[in-house]
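>>> missing the sequence, but the structure's below:
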């Protein structure tokens, strides 16, 4: 059981790293940041699948680490 949790945690961590690295980067200029996004799609409308997958994988990794910690120290 512990080996399975370790392997699943490693797979989730690597997939989270890959998902974060393929997300697009945006340069920020704080003086025009508030007005430059007017009329543009919101954060979730561009690359929705990658962002939702990143969110789900990060939540799964968090739950997996909490579960692994509870099983290890109990």
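Perfect, thanks for sending it. Because the structure is a prediction, the values reported are computed rather than measured.
>>> C-alpha only now, for contacts and for neighbours.
Fine.
>>> so in this protein, which helix runs the longest?
helix 48-73 (DSSP state H).
>>> tell me what that one is packed against?
helix 2-21 (3 or more C-alpha pairs under 8 Å, 6 or more residues apart in numbering; DSSP states H and E).
>>> and here's the other structure:
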């Protein structure tokens, strides 16, 4: 059981690294953010699938790590 959790943790960690790496980068000027984004698509409208997968994988990894900690606590 623990071996399966370790392998699953490694796979989810690598998947999260890949998903974060392929996220598009954007320059941010915080002084202009409030006015420059008016009329432009919001954060979730560009590359929605990659961003949703990143969110789901990170949540799954978080829950898996919590489960792993509970199971190995003695």
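Happy to help now that I have it. Bear in mind that the values here come from a model prediction, so they are computed numbers and not experimental data.
>>> on that earlier part again, buried residues, the longest helix of structure 1. List them.
50-51, 54, 57-58, 60-61, 64, 68 (16 or more other C-alpha atoms under 10 Å).
>>> by how much does it deviate from structure 2 on average?
The superposed helix 48-73 of structure 1 is, by mean C-alpha distance after the TM-score superposition for structure 1, a mean 0.3 Å from where its aligned residues fall in structure 2.
>>> tilt between that helix and helix 2-21?
150 degrees (axes from the mean of the first three to the mean of the last three C-alpha atoms, to 10 degrees).
>>> middle-most residue in structure 1, spatially?
Nearest to the mean C-alpha position of structure 1, counting by C-alpha atoms, centre = their mean, stands residue 54 at 3.4 Å.
>>> now the counterpart of residue 51 of structure 2 in structure 1. Nearest residue, chain neighbours left out?
Residue 51 of structure 2 maps onto residue 51 in structure 1, with residues paired by TM-score structural alignment. Leaving aside its chain neighbours, residue 51 of structure 1 sits nearest to residue 44 (7.1 Å; criterion: C-alpha to C-alpha, 6 or more residues apart in numbering).
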